[in-house]
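*Asks:* let me see the structure of the following:
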Amino acid sequence: MEVLEELECWLKGKPQLREADLETNTLTPETTMLMLQYHACVVMAVRPPTLRALEQKLRISSEANSLRIDSLTQPISYAVGAACATVRTLRRHAAARGLAVYGFLDGEQAFSASQLLIMTNAAVPSLQISQSIITYSLNVLAHIAERGNDDTRQQMESLIRL
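*Replies:* Okay, here's the model as predicted:
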């Protein structure tokens, strides 16, 4: 996907983001926000084809459960990595400084990442997304919801039902 290639080129020009260490508390709010925005763009670029793959899978009968998504496997895998990085970044920032980094965006990015992980897990089980990262993403949403964000609480509840 051309968008993913352009995003990767953009990231290569940002050494402070490539070298950011999520295991330390040295992330500034600005660096965190740039990382989250980058990963959000990757997730948003791949969410439509992932949704189409899920819709196809739901239409296929149980006997012919062989969804052909070979051309999408690499971009979806890339987006899953971005969704996981979003969750880890938000979790790390919450531990170091607390959410929200920049207001409502935390909830939207956490929801978008969680949604992609759950949709991909349902549509493309061959990617074997760790159940622990899905649980982790829902825990990030719960943390945001606990701070009084009713929209995030509703989004989290809809994902749990999914």
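*Asks:* going forward, measure contacts between C-alpha atoms and count neighbours the same way
*Replies:* Will do.
*Asks:* how about the helices in the chain?
*Replies:* Secondary structure of the chain, counting by DSSP state H: helices at 2-12, 15-18, 29-59, 73-96, 105-123, 131-146, 150-161.
*Asks:* okay, now Leu58: neighbour count?
*Replies:* Applying other C-alpha atoms under 10 Å, we find 14 residues neighbouring Leu58.
*Asks:* please give me the structure for this one as well, since I'd like to look at both together:
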Amino acid sequence: MNLAIPLLALLVVFSGYLFNESFAEISENQAFLLEGSGFAVTEEEIKFTEIDLGLSSEDKRGSSINFMIEDGFVTLDDEELTISELEGKFLREGRYIRINGNVESSGGIDTTISFFGRLVAESSDASVYGFTGRITTPDDTHKIIYTAKLSTLSKVDVEQTT
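*Replies:* Have a look, this model is predicted:
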């Protein structure tokens, strides 16, 4: 009886890992589009923010895949922050995403971002992630809450008609 209770507790804890069906299909040398929106929160105000990034996966090391951010932007209300030095990783075969680096405002001010996303749900053509993190400007630090869609970009073959 003394052994049954710890074994039952252990079974309950690990059943969440065994029956979790959310696995994003991430592999090397793929192109992705990450697009979403949410809020940037400070003690004084809440701003609307959007994210739109073009990603390409690179090398796989263990259960993580590095990716390069090819193009995109992050908005903070009406201000568009362009990509300057961002890097990221798909962690645990795509269950998590980490994005860190610098973006630049239209006025040339360097801004640091740090986001962490968790896979929420997926379909056959895309996955949904919930992101939290920070956008740090010289004046303020905004806590970020995003819901974003990660979709695979595929090669489009164009047929020429004569």
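*Asks:* would you mind reporting the TM-score between them?
*Replies:* Scored by TM-score structural alignment, normalised by the length of structure 1, the superposition of the two chains gives a TM-score of 0.21; 68 aligned residues with a C-alpha RMSD of 6.0 Å.
*Asks:* return the most buried member of the helices of structure 1.
*Replies:* Each of the helices of structure 1 was scored by mean neighbour count; the highest is helix 105-123, a mean of 23, by mean count of other C-alpha atoms under 10 Å.
*Asks:* run through who's touching it.
*Replies:* 36, 40, 43-44, 47, 50-51, 53-54, 57, 76, 80, 82-84, 86-87, 90, 99-100, 127-129, 134, 137-138, 140-141, 144, 152, 155-156, 159, 162 (C-alpha atoms under 8 Å, 6 or more residues apart in numbering).
*Asks:* let's see that with 7 Å instead.
*Replies:* With C-alpha atoms under 7 Å, 6 or more residues apart in numbering as the test, helix 105-123 of structure 1 has contacts from 40, 43, 47, 50-51, 53-54, 57, 80, 83, 86-87, 100, 129, 134, 137-138, 140-141, 144, 152, 155, 159.
*Asks:* return the distance of the host helix or strand of Asp59 of structure 2 from the chain's centre.
*Replies:* If you go by DSSP states H and E, Asp59 of structure 2 is part of strand 46-61. Distance, stretch centre to chain centre, for strand 46-61 of structure 2: 5 Å (C-alpha atoms, centre = their mean, to the nearest Å).
*Asks:* show me what the helix or strand that that strand is followed by is packed up against.
*Replies:* The element immediately downstream of strand 46-61 of structure 2 (helix or strand, assigned by DSSP H and E) is strand 64-76. Applying 3 or more C-alpha pairs under 7 Å, 6 or more residues apart in numbering; DSSP states H and E, one finds that strand 64-76 of structure 2 contacts strand 46-61, strand 79-91.
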